[in-house]
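>>> Turn this into a model:
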Amino acid sequence: MPKALNILLIEDDEIEVMKFNRVLKSFEHSHRVVEADNGEDALVILKEKVIVPDIIVLDLNMPKISGIEFLDILKKNDALKYIPAIILTTSSNHKDLLECYRLGIAGYVLKPLKYEDYVDRIKKLIDYWSVNEIISQ
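As a prediction, the model looks like this:
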């Protein structure tokens, strides 16, 4: 049975945040999204336990610390390293892809240009994680 997810969305582009939230609102389940517009703010959210996310969805290109730097910090933290981190990015750079998987991401999703394709990818991502068994903190 699918469940509602607690999602930490790390994205600095307000339009992308609005688009992500709009797509989630169209789904059957009410997923809770907490937003951070950079990796530093996301680390504060995780440290202060504002939310214990079931999944983290993040962009690679962000101010302050990049998505890769955030992942490196996340995956070295024994309390946080099991939270699935999914990259949602425009970067099709093979080097980024390899580095993210080396750090232990759970998925790498390219943002498509067409809105319908974006909706389809986000739906598949959320459907998968809402039926997956996730380690609780």
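
>>> hey, let's count contacts and neighbours off CA atoms from now on
Noted.

>>> all strands of the chain, in order?
Under the criterion DSSP state E, the chain carries strands at the ranges 6-10, 32-36, 55-58, 85-89, 107-110.

>>> how about these in a markdown table, adding mean neighbour count?
Listed next are the strands of the chain as a markdown table, based on neighbours: other Cα atoms under 10 Å:
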| stretch | mean neighbour count |
| --- | --- |
| strand 6-10 | 22 |
| strand 32-36 | 18 |
| strand 55-58 | 24 |
| strand 85-89 | 22 |
| strand 107-110 | 17 |
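
>>> And this one, please, so the two structures can be compared:
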Amino acid sequence: MATIMLPVPVLLETPPCTHAKLGSAEVEIGRKVSAITDDSRVPVVKVSAALDKLAAEASAGGANAVVLRSHQGVYFTHNGRRSSGPVYIRLVGALVRLPEDTAPCRLVHVDADEIERRMRSRRPQEASYSDAYAR
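The predicted structure follows:
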């Protein structure tokens, strides 16, 4: 019987309890578009899928939690029409090893819906390819 690894929790804040820092992970999903992209139907991606990918990276890196450090969502506008969701998402997280007993830790989990709402609510900005995908 194969053991199924469950994704580790993605946290919004560094927990106040003692923990080990194991490095960082960066994930990207979606398609990087530019001013010369002529496809009006660039597929959108979901924050939840990016978070799942970050959790899997953290688990593969030996962490039992990951703290979201930064997120970037890029929308695409073609002929004055903005995509309904981001076409590219980049997440960076800090890999951590929490103690077995997390009761004394205050874990603040990331809410994918809240991140998506925050991305959608920002005013559109015209950006060059290098600005949109700057690290």
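
>>> TM-score of the superposed pair?
For these two chains in superposition, a TM-score of 0.28 is obtained (TM-score structural alignment, normalised by the length of the second structure); 69 aligned residues with a Cα RMSD of 5.0 Å.

>>> on that earlier part again, just send the strands of the first structure back as JSON lines, with distance to residue 97 of the first structure too.
As requested, the strands of the first structure are arranged in JSON lines below (distance: least, Cα to Cα, whole Å):
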{"stretch": "strand 6-10", "distance to residue 97 of the first structure": "18"}
{"stretch": "strand 32-36", "distance to residue 97 of the first structure": "22"}
{"stretch": "strand 55-58", "distance to residue 97 of the first structure": "13"}
{"stretch": "strand 85-89", "distance to residue 97 of the first structure": "9"}
{"stretch": "strand 107-110", "distance to residue 97 of the first structure": "7"}
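
>>> that's a strand at residue 70 of the second structure, yeah?
Yes - with DSSP: H, G, I helix; E, B strand; the rest coil as the criterion, residue 70 of the second structure is part of a strand.

>>> that older thread, identify whichever of the strands of the first structure lies nearest to residue 98 of the first structure.
For these, the distance to residue 98 of the first structure is smallest for strand 107-110, at 10.1 Å, taking Cα to Cα.

>>> For the closest one, name the packing helices and strands.
Based on contacts counted as 3 or more Cα pairs under 8 Å, 6 or more residues apart in numbering; DSSP states H and E, the elements that strand 107-110 of the first structure packs against are strand 85-89.

>>> helices and strands around the strand it packs on, which ones?
Using 3+ Cα pairs under 8 Å, 6+ apart, the elements in contact with strand 85-89 of the first structure are strand 55-58, strand 107-110.

>>> For those strands, give me CSV that also has distance to residue 76 of the first structure.
Conversion of these to CSV gives the following (distance: least, Cα to Cα, whole Å):
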stretch, distance to residue 76 of the first structure
strand 55-58, 15
strand 107-110, 18
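
>>> Can you check which of these gets nearest to residue 125 of the first structure?
Taking Cα to Cα as the measure, these were each checked against residue 125 of the first structure, and strand 107-110 came out nearest at 8.7 Å.

>>> Quick check: buried residues in the strand or helix carrying residue 114 of the second structure?
If you go by DSSP states H and E, residue 114 of the second structure is part of helix 112-121. With burial defined by 16 or more other Cα atoms under 10 Å, the residues of helix 112-121 of the second structure counted as buried are 112, 115-116, 119.

>>> May I ask which two of these are separated the most?
Using Cα to Cα, the buried residues of helix 112-121 of the second structure reach their maximum pairwise distance at 112 and 119, which is 10.6 Å.

>>> How about residue 73 of the second structure, nearest residue that isn't a chain neighbour?
In space, residue 73 of the second structure comes closest to residue 89 once its chain neighbours are excluded; the distance is 4.6 Å by Cα to Cα, 6 or more residues apart in numbering.

>>> Ok, residue 48 of the second structure next?
According to Cα to Cα, 6+ apart, the nearest residue to residue 48 of the second structure is residue 112 (5.4 Å).

>>> May I have the residues that are in contact with that neighbour?
With contact set as Cα atoms under 8 Å, 6 or more residues apart in numbering, residue 112 of the second structure has these partners: 47-48, 51.
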